[in-house]
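A.B. asks: sequence? don't have it. structure:
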C-alpha cells in the first residue's frame, strides 16, 4: 500500500494558505515554506513540501491553451457589435464574451 501523503494530514485551510504563499511569495525557497509550516506547529519534511508544491509550479507555468487567440477573437466580435467610442466599454464587452465562452457546458 502507498504511503500516506504527509501534506494531506494538514488541515485544509493550512494547505490552502501554503498554496497561496507559494504564489504570493515566488522568491520563497522550500526552506522558507517549511519554516512557515513549523512556525504554525506543523513538522513536515522538505521533500513532502516539494512533492506538494511541484505540481502547482507546473500548473502556474502553463499558460491557458489558446488564451491569446480567445481574447483577440472576443475583442473582434465585441468590436463588430459595439457602436460606442469608449475603449474601456469595448474591453468590458470583450471580457464578458470571454467569461461566457469559459462557462462550463
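C.D. replies: Structure's in. What do you need? Remember, it's a predicted structure, so these values are computed and weren't measured experimentally. Numbers count the residues shown, from 1 in each chain.
A.B. asks: alpha carbons only for contacts and neighbour counts from here, please
C.D. replies: OK.
A.B. asks: helix or strand for residue 77, which one?
C.D. replies: helix 67-81 (DSSP states H and E).
A.B. asks: immediately after that helix, which helix or strand?
C.D. replies: Going down the chain from helix 67-81, the next helix or strand is helix 87-101, by DSSP H and E.
A.B. asks: ok, residue 68 to residue 98 distance?
C.D. replies: Counting by Cα to Cα, to the nearest Å, the gap between residue 68 and residue 98 amounts to 11 Å.
A.B. asks: Neighbour count: those two, which is higher?
C.D. replies: A count of neighbours by other Cα atoms under 10 Å puts residue 98 above the other of residue 68 and residue 98, at 18 against 11.
A.B. asks: Contact partners for that one?
C.D. replies: Contacts here follow Cα atoms under 8 Å, 6 or more residues apart in numbering; on that basis residue 98 touches 70-71, 74.
A.B. asks: try it against this one:
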C-alpha cells in the first residue's frame, strides 16, 4: 500500500539526498525511473513535483528522447572503439573475423559494466 501522494519536498531529507545522489550517478535516467525508485521506497510522488524538485536543486533534466539519443550515441562510440581496437590486434584479411573480435571486446566491456548499471529498483 502506497502512502498518500506527496511532494518531493515532503520526503524525508535522507530520501531527498538519496534521490539527488541517484540522479547524479545516472544523469540520463528518465523521470519515470526515479518515480519507480520512490514507489519502491513507499512514496507516491507526481512527475511534476519531481521535475520541480530537480529544477529547484539546479539539476538539469534532459527529455527522455535526448536521454535515449545520448545512450545510442554512447553505444555507437563504444562499438567504433572496439572495432578500432580489433583492427589494431587483428592481422588477417577477413572482415567477419575482425568484426567477431570487436564483438568479443564489446561483450567484455558490457560484462565489466554491470556494477555501474542503474539499481534494479530504479529501472522500469
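C.D. replies: That came through, no problem. None of the values given here were measured: they were computed from a predicted structure.
A.B. asks: TM-score for this pair?
C.D. replies: In this superposition the chains share a TM-score of 0.48, using TM-score structural alignment, normalised by the length of the first structure; 54 aligned residues with a Cα RMSD of 1.5 Å.
A.B. asks: Which strands and helices lie in contact with the helix or strand hosting residue 19 of the second structure?
C.D. replies: Assigned by DSSP H and E, residue 19 of the second structure belongs to helix 13-25. Using 3 or more Cα pairs under 8 Å, 6 or more residues apart in numbering; DSSP states H and E, no helix or strand is in contact with helix 13-25 of the second structure.
A.B. asks: Would you mark the buried spots in the helix or strand following it?
C.D. replies: Using DSSP H and E, the helix or strand that follows helix 13-25 of the second structure in sequence is helix 31-40. For helix 31-40 of the second structure, burial by neighbour count (16 or more other Cα atoms under 10 Å) applies to 31-39.
A.B. asks: Just put the residues you listed in TSV and tack on distance to residue 54 of the second structure.
C.D. replies: As requested, those are exported to TSV (distance: Cα to Cα, whole Å):
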residue	distance to residue 54 of the second structure
31	10
32	13
33	14
34	11
35	13
36	16
37	15
38	14
39	17
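A.B. asks: which one of the residues you listed sits closest to residue 14 of the second structure?
C.D. replies: Nearest to residue 14 of the second structure among the buried residues of helix 31-40 of the second structure: residue 38, at 12.3 Å, using Cα to Cα.
A.B. asks: From residue 19 of the second structure, how far out is the closest one?
C.D. replies: Counting by Cα to Cα - residue 38 of the second structure and residue 19 of the second structure are separated by 8 Å.
A.B. asks: Then residue 72 of the second structure?
C.D. replies: 25 Å.
A.B. asks: For these two, work out which one has more neighbours and name it.
C.D. replies: Taking neighbours as other Cα under 10 Å, residue 72 of the second structure and residue 19 compare with residue 19 leading, 19 against 12.
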